[in-house]
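A.B. asks: whatever this is, show me its structure:
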Amino acid sequence: MATPYGIPEAPEVLDRREGPFGEVVLRRHGDLLQIIANGCFLMDTSDGRSERRLVDAALAALDAADAAEGRGPRPGPHVLIGGLGVGFSLAHAAAQSRWGRITVVEREPAVIDWHREGPLAEFSAEALADPRARIVETDLVAYVNETSDTFDALCLDIDNGPDWTVTEGNDGLYSPPGLADCARVLRPHGVLAVWSAKPSPEFEGTLRNAGFRHVRTEEVPVARGVPDVVHLGIRPG
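C.D. replies: Predicted structure coming up:
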């Protein structure tokens, strides 16, 4: 909503909780829902093209990697989505019949609640009801370090990028040891896709040094400012 003078009203706080990693807030600003973590804006429901592109880029890179090895598309690939957010990535993956299992790791109980029984359900209810989808409530950094499960693609969107993390503990995910953990849970020729609010040439170099191949960065145009990007790398066979 806006004031009679056309000025948007101040955001309305719908829920505020102290989570395991600090404060998380869900607020409404006009027609948009926004997630704020420790005072840092994370995402809103204004668009979703970056989240959808993250999933599409991972699937396209996976098919290209298999084709380069002389194979056809692998049946029912298993995708790990790091970060539930406002649900765009999950909903987009669930709308595609190509994906087999869809695992979403989210560390904030409040975010999961907002999807299961709160205002964000309108963006994810159908996807959450999909039998292929599973939500795991845990920290992604710990999960990739400890899980015995394996994946064909990792789609990571838990920070504003490798150079702009939401919490200090996330830094390790983009370091050589963290990328080694990502490679460990990827199947041969699997794809790591990392969303970022801006390009990170340094992270590209770290991906290459960690052994990922065919490292590249895809731009996602935005209305104004620096384009969002998806960093991509392939785990060797």
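
A.B. asks: going forward, measure contacts and count neighbours with C-alpha atoms only.
C.D. replies: Noted.

A.B. asks: contacts only, for the closest residue to residue 53 other than its chain neighbours.
C.D. replies: Excluding the flanking residues, the one nearest residue 53 by C-alpha to C-alpha, 6 or more residues apart in numbering is residue 220, at 7.4 Å. Taking C-alpha atoms under 8 Å, 6 or more residues apart in numbering, we find residue 220 in contact with 49-50, 53, 227-230.

A.B. asks: distance check, the residue nearest the centre of the chain against residue 46.
C.D. replies: Against the mean C-alpha coordinate of the chain, by C-alpha atoms, centre = their mean, the closest residue is residue 157 at 2.7 Å. Computed as C-alpha to C-alpha, to the nearest Å, the residue 157 to residue 46 distance reads 17 Å.

A.B. asks: you'd agree residue 92 is up against residue 52?
C.D. replies: Yes. At 6.0 Å, residue 92 and residue 52 qualify as touching, with contact defined as C-alpha atoms under 8 Å.

A.B. asks: and residue 155, what element?
C.D. replies: strand 151-156 (DSSP states H and E).

A.B. asks: what helices or strands is that strand leaning on?
C.D. replies: Helices and strands touching strand 151-156, by 3 or more C-alpha pairs under 8 Å, 6 or more residues apart in numbering; DSSP states H and E, are helix 49-68, strand 79-82, strand 186-196.

A.B. asks: this one as well, want them side by side:
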Amino acid sequence: MVTPSHAALPQAPGTHAPEDGPVTLDRRDGPHGEVVLRRRGAGSGGVFEIIANGCFLMDSSDGRSERLLVRAALAELSGRTDPAVLIGGLGVGFSLDEAAAEPAWGRITVVEREAAIVDWHREGPLDELSGRALRDPRTALVHADLKEHLRTARDRYDALCLDIDNGPDWTVTRDNSSLYSPAGLADCRAALRPGGVLAVWSARPSGEFETSLRNAGFCRVRTDEIPVARGVPDVVHLAARPA
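C.D. replies: Purely as a prediction, here's the structure:
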């Protein structure tokens, strides 16, 4: 994801945007509000954009921070054989693509609650970004709410890589904030194997969230920054469940 800003209202499907402007590819109303897929530019240089409830949520212009989310988690697991990773939030697919490109990962589970985003990747325009990764035999795409999945899944993971909304301090969808609450962090800790790693993407640094991670029983808490073209850097918060 990238730092959100209020976006202009999307155009109706099938209409043409002004030169260099976005064209709406699909618009859906779901249980969490409206989600819109747009494309700016054509061909291989085109950029996909996802708008949630009128706010710019993410695009495919620069996936460095989403890829770092997965790479940093794997680096913390040095020495483990075939570690299992859960990616929370499919987005435009950068984190999944990064995981599938790395043979060291074992099981790769992606949890996404928006049916529209799942459809756009499985059989829509975003297949060009994630199709190879979704066809990887290690990959399982689960259409579910992440919080419910963490509470009910029997599987345990070596890494949780969470890219939900815009991070712990700035959520577009109100109920996403519960994932970063003490109860939500306790569910994350319980879903990890001993010594497992939690990596959380955020649109800005948060010392308060680092404190929340320590209070939730995590250790080795740190924050990696990723410079962006404008504004404060994106960050990846990292923490481990004690062995």
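
A.B. asks: next, format the contacts of residue 220 of the first structure as TSV and append distance to residue 61 of the first structure and neighbour count.
C.D. replies: TSV is the format used below for these (distance: C-alpha to C-alpha, whole Å; neighbours: other C-alpha atoms under 10 Å):
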residue	distance to residue 61 of the first structure	neighbour count
49	18	14
50	16	23
53	12	19
227	20	16
228	18	19
229	15	23
230	11	29
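
A.B. asks: thinking again about what came up before, now the helices and strands packed on strand 151-156 of the first structure in TSV, with distance to residue 113 of the first structure?
C.D. replies: Formatted as TSV, those follow (distance: least, C-alpha to C-alpha, whole Å):
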stretch	distance to residue 113 of the first structure
helix 49-68	20
strand 79-82	17
strand 186-196	24
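
A.B. asks: residues in contact with residue 112 of the second structure?
C.D. replies: Listed by C-alpha under 8 Å, 6+ apart, the contact partners of residue 112 of the second structure are 88-90, 118, 141-146.

A.B. asks: which contacts among those does the first structure share?
C.D. replies: Contacts conserved in the first structure for these, counting by both residues aligned by TM-score structural alignment, their matches' C-alpha atoms under 8 Å: 88-90, 118, 141-146.

A.B. asks: now, the most widely separated pair of the contacts of residue 220 of the first structure?
C.D. replies: 53 and 227 (12.5 Å; C-alpha to C-alpha).

A.B. asks: can I get the kept ones among the contacts of residue 112 of the second structure in JSON lines including neighbour count?
C.D. replies: Shown next, in JSON lines, are these (neighbours: other C-alpha atoms under 10 Å):
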{"residue": "88", "neighbour count": "25"}
{"residue": "89", "neighbour count": "23"}
{"residue": "90", "neighbour count": "25"}
{"residue": "118", "neighbour count": "19"}
{"residue": "141", "neighbour count": "17"}
{"residue": "142", "neighbour count": "16"}
{"residue": "143", "neighbour count": "16"}
{"residue": "144", "neighbour count": "14"}
{"residue": "145", "neighbour count": "15"}
{"residue": "146", "neighbour count": "23"}
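
A.B. asks: now check the first structure for the residue matching residue 76 of the second structure.
C.D. replies: The equivalent of residue 76 of the second structure in the first structure is residue 61 (alignment by TM-score structural alignment).

A.B. asks: so who does the nearest residue to its match once chain neighbours are set aside touch?
C.D. replies: In space, and not counting its chain neighbours, residue 61 of the first structure is closest to residue 191: 6.7 Å by C-alpha to C-alpha, 6+ apart. Residues near residue 191 of the first structure by C-alpha under 8 Å, 6+ apart: 58, 61-62, 152-154, 232-235.
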